[in-house]
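Trainee: Take a look and give me a structure for this.
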Amino acid sequence: MTPPEVLEAFQFALDASEAVRGTTSPNPPVGAVILDASGQVAGVGATAPPGGPHAEVRALAAAGDRARGGTAVVTLEPCNHTGRTGPCARALVDAGIASVYYSVSDPNPIAGGGADTLRAAGVTVHPGLGADAVIHGPLRAWLHRARTGRPHVTWKYAATLDGRSAAQDGTSQWISGPESRARVHDERSRLDAIVVGTGTVLTDDPWLTARLPDGQLAPHQPLRVVVGLREIPTSARVLDDAAPTLVLRTRDIGEVLDALTDHPDVLIEGGPRLAGAFLAARSVDRVQAYLAPVVLGAGTTAVQDAGVHTVTEALRFRRERVETVGADVLLTLVPDRDQ
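Mentor: From the prediction side, this is the model:
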């Protein structure tokens, strides 16, 4: 049975991992906690931006001499290679750590193998702690990119009960409620990139920034990506200096994904044609559907031309989570790979 102090430390590590999500790419957003020999928290760390120390090294620095004879709790197997920083497995050994709990094995053949290094040095290793929470949480996108070689793509949209994302006259503010919009901004602040089509820029002139509840810009801003062949005006808000922007003159989804290789956590925000193109290319890995208790009766649908011509070709998804957000319902869905 896992000691209660280790379970508590895991939650701290998970929270630390989530707190840096979006700021560490192409490295994984890892969280680490060092417990001293008596089981007390001695240090907490998370992955720094590229070029900075990894989570274990930061936690060890915070713990100091209290790490000797203690326990490390980490969301990802400690790395075993020297890149811009040294191997975390060796740093744990050198610090005198006696046991290590980690959630998920490192799938990178270059960086993996840290557990073996730890065992060879006499450290007791416990793999798999809280693996499900990590796989479906902070490391979801990074693990997907490591496994598939491409970014993890979430399609987020807000729609009425009759599937409309805008009214007949084109107005769409606001279909979802204020709680949903606040949640979207919080999620944006942890993303690597937000993608929209040129049609959305021309119609809505979105800013695509992550904002705090008081309206100020969040400390981390994702890359804003505009996809399409149409020209957008130089006055478009998406081209200002509030966040970096990449304009891709293409409609090819493969080219878009190739351009975002170093941005594993990608959100598709608009509009219906772009969403349809990603769906048709089978390149949507998760759907976040905010359904509002509203009926319009006519207007723009949330998605167009997803490459489906008959019911037997329908793209099917399975429910991962259902939540209420204010007056709205948030459905989180993933593709049914068995279809």
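Trainee: Only C-alpha atoms from now on, for both contacts and neighbour counts.
Mentor: OK.
Trainee: Give me the buried positions along stretch 288-297.
Mentor: Going by neighbour count (16 or more other Cα atoms under 10 Å), the buried part of stretch 288-297 is 288-292, 296.
Trainee: Please disregard the earlier target; I meant stretch 201-215.
Mentor: Under 16+ other Cα under 10 Å, the buried positions of stretch 201-215 are 201, 205, 208-211.
Trainee: Other residues contacting that stretch?
Mentor: For stretch 201-215, the external contacting residues (Cα atoms under 8 Å, 6 or more residues apart in numbering) are 182, 185-189, 194, 200, 217-218, 220-222, 224, 226, 232, 236-238, 242-243.
Trainee: can I get the buried residues of stretch 201-215 in a markdown table with secondary structure?
Mentor: Supplementary listing: these in a markdown table, determined by DSSP: H, G, I helix; E, B strand; the rest coil:
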| residue | secondary structure |
| --- | --- |
| Val201 | helix |
| Asp205 | coil |
| Leu208 | coil |
| Thr209 | coil |
| Ala210 | coil |
| Arg211 | strand |
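Trainee: before we move on, back to that, widest-spaced pair of the buried residues of stretch 288-297?
Mentor: Maximum pairwise distance among the buried residues of stretch 288-297 (Cα to Cα): 20.7 Å, between Gln288 and Leu296.
Trainee: To compare against the first, here's the next sequence to fold:
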Amino acid sequence: MQMAVISAAERSAMARARELALEGPRGINPQVGAVILAPDGSTLAEGHHRGAGTPHAEVDALSRLAPGAAAGATAVVTLEPCNHTGRTGPCAVALIEAGVARVVYGSADPGEASRNGSGRLRAAGIDVTRLDEPEADALIADWLFVQRAGRPFVTVKWAQSLDGRAAAADGTSRWITGPEARAHVHGERSAHDAIAVGTGTVLADDPQLTARIEGRADAPQPIPVVFGDRAIPETAALRRHPRPLRTAGHELDRELRALAADGIQSLYVEGGPTLASAFIRAGLADRLTVYLAPTLLGGPRTALDALGVETIDEQRRLTVTRLEQLGSDLLVEATTESEQ
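Mentor: Predicted coordinates:
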């Protein structure tokens, strides 16, 4: 099979399209960027998707050109042009009508209704090539996960002593880890769409659940989600969170699907052994992020509760994907079998 030839200008345009994509919001739709190139490789126009109901990236870029100006051009897009009519029309049709001669795209569209825009373009006589780079899927990895699983990607985090305790016998837990590990946690918070705790953690610790990053007053903030039935006090710090507070019940799978329906692609579960164990027990933890502190606490306050493991044959094997020292602490990241 003959390998597709990608020009240096097209590769550079794809890198630029990924930058443009990140200017759009995360949500129900993926972040997508597009660059229109003239036959000589120069840039004619750029565009990106600005959220549900707004023009897709290709159409946004085309809208910046005079009628007919895209004839014979190349459209470079981070995601395969869509092939269906939703709130907006098919991008494949818009490109055909604009008269482009070539389309280079990154990720394949996984949607049941929207996929195969590339086939529609080829049928119209347009040269179509996929630039299969890992950066393309990485750009929208959480969105792609939602399309496959119907729920957000879930990271479960906890900090513990070397003997597996999350708190001292009297319940105090600030601080097991050092400042470097805590700074890393704030970066993780900012990288997720939402952050979850249980009502027990709210009542015991009154957490802020904000991302506080030195030198980043504009750091993205996760939406706070509280699982459980108990009332959240009006004086709780979460009531002053910059994002609207959400509450959720005990049926985790149903609640996760509701979050996905509202455009939440990733969830950071931070709140206590009860909630962390519930997600793991239900098979809903996709990544585990554990901070190990070089200290011993003893006592009953273990980092996890029962996971439904009765015998050694039922142990939940993980794949370690990252080991890193943060100050005096050790960060261990692992994926569950569902993500291996």
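Trainee: what's the TM-score here?
Mentor: With the length set by TM-score structural alignment, normalised by the length of the first structure, the two chains reach a TM-score of 0.84; 332 aligned residues with a Cα RMSD of 2.9 Å.
Trainee: rewinding a little: closest to Ala59 of the first structure among the buried residues of stretch 288-297 of the first structure?
Mentor: Nearest to Ala59 of the first structure among those is Gln288, at 33.8 Å by Cα to Cα.
Trainee: what's the helix or strand for the residue lying closest to Thr324 of the first structure once chain neighbours are set aside?
Mentor: Residue nearest to Thr324 of the first structure in three dimensions, not counting chain neighbours: Leu330, with 6.0 Å by Cα to Cα, 6 or more residues apart in numbering. Per DSSP states H and E, Leu330 of the first structure falls inside strand 328-335.
Trainee: Make sure Glu269 of the first structure is actually in contact with Ala193.
Mentor: No. Between Glu269 of the first structure and Ala193 there is no contact under Cα atoms under 8 Å: 10.3 Å.
Trainee: more crowded one of the two?
Mentor: Shown here are Glu269 of the first structure and Ala193; by other Cα atoms under 10 Å, Ala193 has more neighbours (27 against 19).
Trainee: I'd like the secondary structure assignment at the residue positioned nearest the centre of the second structure, please.
Mentor: Residue closest to the average C-alpha location in the second structure (Cα atoms, centre = their mean): Asp142, at 3.6 Å. Using three-state DSSP, the structure places Asp142 of the second structure in helix.
Trainee: I'd like to know how far Ile176 of the second structure sits from Ala159 of the second structure.
Mentor: According to Cα to Cα, to the nearest Å, Ile176 of the second structure stands 7 Å off from Ala159 of the second structure.
Trainee: I misspoke; the intended subject was Leu267 of the second structure.
Mentor: Separation of Leu267 of the second structure from Ala159 of the second structure (Cα to Cα): 17 Å.
Trainee: quick one on the thing from earlier: among the contacts of stretch 201-215 of the first structure, which are located in helices?
Mentor: Secondary structure from DSSP state H places 182, 185-188, 200 of the contacts of stretch 201-215 of the first structure in helices.
Trainee: need those in CSV with neighbour count, can you?
Mentor: Below are these laid out as CSV (neighbours: other Cα atoms under 10 Å):
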residue, neighbour count
Ala182, 16
His185, 18
Asp186, 16
Glu187, 15
Arg188, 24
Thr200, 18
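Trainee: Farthest-apart pair in those residues, please.
Mentor: Pairwise distances across those (Cα to Cα) peak at 21.3 Å, for the pair Asp186 and Thr200.
Trainee: the strands in the stretch 201-339 of the first structure, which residues?
Mentor: In the stretch 201-339 of the first structure, the segments counted as strands under DSSP state E, counting those that start in this stretch are 223-227, 245-248, 265-270, 286-291, 300-301, 317-325, 328-335.
Trainee: Would you convert the ones you listed into JSON lines that also reports distance to Glu255 of the first structure?
Mentor: Compiled in JSON lines, those are given as follows (distance: least, Cα to Cα, whole Å):
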{"stretch": "strand 223-227", "distance to Glu255 of the first structure": "10"}
{"stretch": "strand 245-248", "distance to Glu255 of the first structure": "9"}
{"stretch": "strand 265-270", "distance to Glu255 of the first structure": "14"}
{"stretch": "strand 286-291", "distance to Glu255 of the first structure": "20"}
{"stretch": "strand 300-301", "distance to Glu255 of the first structure": "26"}
{"stretch": "strand 317-325", "distance to Glu255 of the first structure": "25"}
{"stretch": "strand 328-335", "distance to Glu255 of the first structure": "22"}
